[in-house]
Each structure stands twice: as structure tokens, then as C-alpha cells.
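In: generate coordinates for the sequence data below:
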Amino acid sequence: MSGSVRIAEIGKHVGQTVELDGWLYNKRASKKVQFLQVRDGSGIIQAVAGLADVGEQAFAEIDKLTQESAIRVTGKVVEDARSPGGHELHVTKVELVHLAHDYPITKKEHGDAFLMDHRHLWLRSRRQHAILRIRHTLVKAIRDYFDEHGFVLVDSPILTPNACEGTSTLFATPYFESTAFLSQSGQLYQEAAAMAFGNSYCFGPTFRAEKSKTRRHLTEFWMVEPEVAYMDLEGDLDLAEDFLCSIIGRVLDRHDKELTSILERDTAPLKRVQKPFPRISYDDALKQLAGIRTETQDPELKAQLAIEWGQDFGSPHETELTKRYDRPLMVFNYPAQVKAFYMKRDAKDPRVARSVDVLAPEGYGEVIGGG
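Out: Alright, predicted model coming up:
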């Protein structure tokens, strides 16, 4: 016996008898065979318990197992192309660690409110499990990228004394005899850090007190903010482009199955995230939007796309612009009045900030803002 192993490494033990510690994800049975779907956090494997292999008493005990019961399974690892992962376990023994009672998340459809009320259990579902595994890879890819490119991680404070992105979206909290705010951005701290290290970055939670309930608004999200002491706008665009290609490539390499089979995500748009990205100025973007307004017969869209120089793009503008391209779009040189005060002005036209927004396709909008 090779001892307890993880399902993710089961392929290394073909022909061996092993122990698996996990939970009963699902099961089905006939009179003489029971098929157990066992998960351990690293994967799911089918464990086949035959009446002739385990005996009548053990077979009856296995039949009593409930969804999400904690179990220890002993059996022989065999290759089987029909099984998910290409392997299954021929069971010789099942030990009950703890019997689960009245597990609430069953095969039937459940509403969002119900699932959110049971979110601590919902994490065990394949979809939530896949999302968090992909996030894990993405977070590591982000940290690896900046580490490999000579950036120093400088954590910015979560509690701050003032606003960075505007006072209307601040979360305030009592701070002894005064008031502190949950951080909107680590930008200003990184500007100081870059003067010490040349290249620095922070990566952590960010808070915005926005009540809008859309996929483009979150009260808490994680944001990475790199800062470079000596870099022009062209270098900034190159960095953003290389960064996105690197981290998306890492996710595709490691999670194609989760993306396609579990999350039902069309990965073709992600695979098109390759250099070079199209780059257009704010002025050129306005011209494209004017052309779309002229061409469209949809009065609602025509009204949504109305914009004058000096105004920032909204969701309809960004969505229509990205429809013309098959990969992220970089729009640079925005009006200074719609950008943060720390954005450098253009030497030839002080009305313009040397800035860039990277707009993702499929209506996701701005995923990177810099300058």
C-alpha cells in the first residue's frame, strides 16, 4: 500500500492500492455495484464498489452514505478512458469518518439567494471550485510576472486618511478620535515607493462605496498597481500588453478543461489575446463612435453613443469600440479633465493627459488604466 494520496496525483499510482481521504460528491448504484464520486479538493474520481469485492455488510453500509459524508476509501488504481481524469478506483474498503445530515445543496436547481445563504457549502460545487482554482493561478501569475520583471512588492495600507479616487465612493470607519477610510487605491503610496525602488507594485483589496448592482461595480475587489520611475507612455502600453498576455496565457495553459467543460467559457477570445494590441487615441475613438452613430439605425444606440470631446467613455461607448477588434483595445491620450490629477499632461496639448485605458472585448470594458 502506498498510503493516502491526492486525486490530482492518482495517475502516478496505477496498479497500486491506495487510500483516499475525501468527501462523497455523488453516487449511483445497482444491486451489485455502487459508483461513488469522491472529491478531495484536488479533483474528483469514480470509486467502484462491487458487492463481491467488499462483502454484503460493507456494501450495505456504503449504500447508507449521504452526500458530502467524509470518507476514507481504499482501492486499486486502474486506468479507464471512460472516467473523468482517465482513472478510477476499484474499492476494497470504505471507512466512514463523518456522516453528513440533510446536506442542503442537491442536484436540483437553486436560486442565487439560496446559494448565497449557503455559500460556505456552495464552494464545494464544481463551478465555484473551478472559479477559485483559476483565481489562485491568476494571482500567482500576477505576482510571478512582476517578480520576474524586477518589481518590488510594497503593500499599501488598507486604512487611509484621505481619498484617492474621489470622496463620493469612500467607506468611512471610526479610527480612535478621528475617521479613516478603506483604501480606494494604493497609487500614491506606490509613487513614493517607486522613488526608492525604481519599480514597485501593490496587489490587494480595494474598496468603492458604489451601490450599483452590475458586473462592472463591486464594493470590494483586488487590484494590482505597478509603478515605474522612468517610463514613457509607449513603455506603459508595452508593459500592460505584455502583462495581460502573460497572465492569460498562464490560465489557458493550466485551466482549459475548467474553462470549457465546467464554466462553459468559449476560450477562443482568450486565445486571441496576443501581441500586438490595437492602439488608438481618444480622438480617433471619438471618430469611430461618430461613424457608428451615423451607420446605426437603432435610435436608442444612437442616443447612447452621443459624446463630446472632454467627456469620458461610458459602457456603451467602450462596448461598441471593442466590437471592431478581436483582442483588447488600447485607447490613449484622454482629456485631462476625466483623469486623475497625477496623470502627466501632454507637452504639446496640456488639455490631454498621457494616459491609457485597456478595454476588454465582450462588454467587459476597462481592465487596465494607467499613464
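
In: going by C-alpha atoms from here, please, whenever you check contacts or count neighbours.
Out: Will do.

In: sec struct for Ala60, please.
Out: Three-state assignment for Ala60 (DSSP: H, G, I helix; E, B strand; the rest coil): helix.

In: point to the residue nearest the middle of the chain.
Out: Closest to where the C-alpha atoms of the chain average out (C-alpha atoms, centre = their mean) is Arg135, at 4.3 Å.

In: so Ala194 sits in a helix?
Out: Yes - counting by three-state DSSP, Ala194 is part of a helix.

In: neighbours of it, how many?
Out: Using other C-alpha atoms under 10 Å, Ala194 has 20 neighbouring residues.

In: OK, contacts around it?
Out: By C-alpha atoms under 8 Å, 6 or more residues apart in numbering, Ala194 lies in contact with 200, 227-229.

In: which strands and helices sit next to the helix or strand where the residue nearest to the centre of the chain lies?
Out: If you go by DSSP states H and E, Arg135 is part of helix 126-148. Packing partners of helix 126-148 (3 or more C-alpha pairs under 8 Å, 6 or more residues apart in numbering; DSSP states H and E): helix 233-257.

In: next up, for comparison:
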Amino acid sequence: MTKTTISQVHKYVDQEVTIGAWIANKRSSGKIAFLQLRDGTGFIQGVVVKAEVPEEVFQGAKSVTQESSVYVTGKIQKDERSPFGFEMLVTGLEVIHQAVDYPITPKEHGTEFLMDNRHLWLRSRRQHAVMKIRNEIIRATYEFFNEQGFSKIDPPILTGSAPEGTSELFATKYFDEDAYLSQSGQLYMEAAAMALGKVFSFGPTFRAEKSKTRRHLIEFWMIEPEMAFYEFEDNLKVQEEYVAHIVQSVLKNCSIELKTLGRDTEKLEKVTAPFPRITYDEAIKFLQEKGFDDIQWGDDFGAPHETAIAESYDKPVFITHYPTSLKPFYMQPDPSREDVVLCADLIAPEGYGEIIGGSERIHDYELLKQRLDEHKLDMDAYKWYLELRQYGSVPHSGFGLGLERTVAWISGVEHVRETIPFPRLLNRLYP
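Out: Coordinates of the predicted model:
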């Protein structure tokens, strides 16, 4: 018997195949049983007709329990009513393991219960769809940067210093000295860009930020490209082309998953480069006109401010040229205005907030040294970083995209805790 997976059944229409699967759900009506099967690659309905199978097969289908593992054999048929487009007319069923009292039933469950059972909740259609979209974004990321001539570089997770200060870092002992879990690989990626030209990293980052909002995780993944000889405008162009690429890739390759989640794909179809942009100055004026009397020049934007700005656009929008005082020490000042830097945050539509932060980096040795002094950072710890400006310094730029916020926006889920397999939150380190 030919063995296959649910995602490949389109190759076997009107043929009999065997699939290893789990019983996601089932129902029966006397002479017919419907098995909702999943195998990790997708979901398909298995139809068991009492009059067409041996009695033991039909009784097995009626008695098999939710999340039991099985080998199911049957004929693949086209089915217009199925979201997947196919169903299986079952001829044989072998139970591998009978599950007993599976805790996540088809009824409604509270968030805390589902989070306590995250290792099982991942099996649900909704969570399966989100994880498949996450996987497609990762695949499309590698595709984009490989096609653009970038090299993948892996920065360290344990660092001796912090690119944006140590107030929100997890500290640990590294034998007899202090170390921190990385909050960004950016500084190391700058060193790599001086060696390889265009580089990107993709890895975990950690923020000891005591936040409980729907946009925050303690541990999350970032894509961080850095590019030698790229100035501010070059950087924005890469960002919008990259984001447009991953959105269009999800639309093309995850249509079933987007439908499962009830995502309005018309909104995603509008996400093509170029993206609109406004300056920080313009954003402040816009917010004040919208009734945000609390916001003044020099203030950072919160979630309500970002959402109000994003609502005026049907694509992600860049907010550029933030005040120097709001941004990290390494950002290049605007040559025409020293009070702002050549940076941009990319704000996703529909209230999902900032998904990218990026800037042109300071490439002048003396200016970077001055900034380190102003931020009271340890000059010895940053000696290697300063040396990048001593030996063939060039204009260079980069950015960081938060994977989980991007997954949340593209898939349309409300909270980032659903966009990572095992979320680490302020009150959660289990499972």
C-alpha cells in the first residue's frame, strides 16, 4: 500500500493510500462515521461507511478517541465542500495508540488552561495554521536574503555588553565575569557586514521587560540584516521589499491556513512596496490634531499612538527621524539636524504596532566615542565595536524585524503568545 501524507493526497485522486494520522475529532450518524484526521501536514476528513467496510473497521472508527494515533487506509476523492478540496473514503483503520481523556475537548477553554496545555494546544487547527504561517515567513526570509546576496551569520547569545543598556537584560555569571542574554545581535552583525558586505541573522533574543501587553514576549526571535555601503534610503528600500515579499509568500503558499484563521486577505494583498512614510515631527502634529493632547515633541509613542497613525494607511507605514534622545547611541544623526537621527520604525496596519526598528549606523570613530561617553557606557567593553570605525569604516545600515509580531499581524491573531510554539511571558515558564 502506498504511504503518503495529507498534503500530498492531491497526487493520488481515485487511488488507495495509507496515512499515519491522529484523530482530531469525529462524529457518527448510525451507518456512517466521519473522522477528522490530521498528520502535521494538514487536515482531511475520513468517511467510514458501515455497508462498505468490515464490521471491525466500522466499530473501530466509532470507538476510537480524540487524539488517538492511527494508520488509516482509503481512497482519495475530490470534495468541493472541503476547505482542503479532498476527502478519504476509508477502507481500513489500525489504531496505534488509544488516547484516554484528552484534556482539550471541542468545548471552549480559558486562556490559562490552554497555555498550561500548550504542548497539546499546538495540535489544534488554529494553532497549526499559525505555526505553518510562521514557518512560511521563515522560509521566505531565507529565500529573500539569499536571492539578494546576503550571508547568514550567527551572533552570540551570551554577551559581555548590551547594545541598548542593561536595564532590561537577563544577567548571568560567565565563570568569573558578568554576562547577559542577548537583546540584539546587531553590534556583531555590523562587524560581520564589514567582512562580508551584506549579512543577516535569525535567532532568539531576550528582554527582561515586565510587560503584559499583547505585543510583548520575554523570549522572541529576530531577523537582523546589516549592510555595508548602505545609507538611510537604501535601508528603507530593503525593508519594504522584504516585508512585501514575506506577505505575498504567505498569501501564495498558506491560503488554507489564512482561511482557517478567518484572515481578511484583501488587506494583505495591498502590502506591496513602496510603503508610505511620515517623519516623527509630522506624526506628533498628526496625533495632536487627533486629540492626543498628552503627546509632545520628545515623547516616545505608545501603542495607542502607533495604532492611530497606522489607521490612516492600508500598508505598513514608516515613522522616520526620531529625536536623538529617544534612540540608542549608535544611530547616525541627520546631517541637516543634529536633534534627530536617520532611523525609522515600521508600523504594521490594524493595530499590530512596530514590527521593524532600523537606522543608519554611526560610522565616524570620534562621534561614536562621544556617544558612548554621553550614554556612560564602558569604553573597554565596546573597544572592539569602536575598532570597526578605525579600520576601513564605511556608511552602513541595518534593521531588526520581530518575528512574532509579524506573524501576529499577517495571520490576524490578537496576541503574540499564539505566534511562538512555547511562549515565555512575565508569569509563564511552563511548559
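
In: TM-score for the pair, please.
Out: The TM-score (TM-score structural alignment, normalised by the length of the first structure) is 0.93; 359 aligned residues with a C-alpha RMSD of 1.5 Å.

In: any chance of the contacts of Ala194 of the first structure in a markdown table, with distance to Trp122 of the first structure and secondary structure too?
Out: Below are these laid out as a markdown table (distance: C-alpha to C-alpha, whole Å; DSSP: H, G, I helix; E, B strand; the rest coil):
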| residue | distance to Trp122 of the first structure | secondary structure |
| --- | --- | --- |
| Ser200 | 37 | strand |
| Glu227 | 38 | strand |
| Val228 | 41 | strand |
| Ala229 | 44 | coil |
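
In: report the buried members of those.
Out: 200, 227-228 (16 or more other C-alpha atoms under 10 Å).

In: and which of those is nearest to Arg143 of the first structure?
Out: Ser200 (11.7 Å; C-alpha to C-alpha).

In: which residues touch that closest one?
Out: Counting by C-alpha under 8 Å, 6+ apart, Ser200 of the first structure touches 151-154, 190, 193-194, 226-228.

In: sec struct for Gly46 of the second structure, please.
Out: Recorded secondary structure, Gly46 of the second structure: strand (three-state DSSP).

In: alignment lookup: it to the first structure.
Out: Here Gly46 of the second structure is matched to Ala47 in the first structure, going by TM-score structural alignment.

In: CSV for the buried ones among the contacts of Ala194 of the first structure, including distance to Thr322 of the first structure?
Out: Below are those laid out as CSV (distance: C-alpha to C-alpha, whole Å):
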residue, distance to Thr322 of the first structure
Ser200, 30
Glu227, 27
Val228, 28
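
In: how much space between Arg119 of the first structure and Asp112 of the first structure?
Out: From Arg119 of the first structure across to Asp112 of the first structure, the span is 10 Å (C-alpha to C-alpha, to the nearest Å).

In: the more surrounded of the two?
Out: The residue with more neighbours, out of Arg119 of the first structure and Asp112, is Arg119; 15 against 10, by other C-alpha under 10 Å.

In: which position in the second structure pairs with that one?
Out: Using TM-score structural alignment, Arg119 of the first structure sits opposite Arg118 in the second structure.

In: same deal with Tyr175 of the first structure?
Out: In the second structure, Tyr175 of the first structure lands on Tyr174 (TM-score structural alignment).

In: in a strand, Val78 of the first structure, correct?
Out: Yes - counting by three-state DSSP, Val78 of the first structure is part of a strand.

In: and the contacts of the helix or strand harbouring Asp53 of the first structure?
Out: Asp53 of the first structure is part of helix 51-54 when elements are defined by DSSP H and E. The contact list for helix 51-54 of the first structure (C-alpha under 8 Å, 6+ apart) reads 32-33, 59, 91-93.
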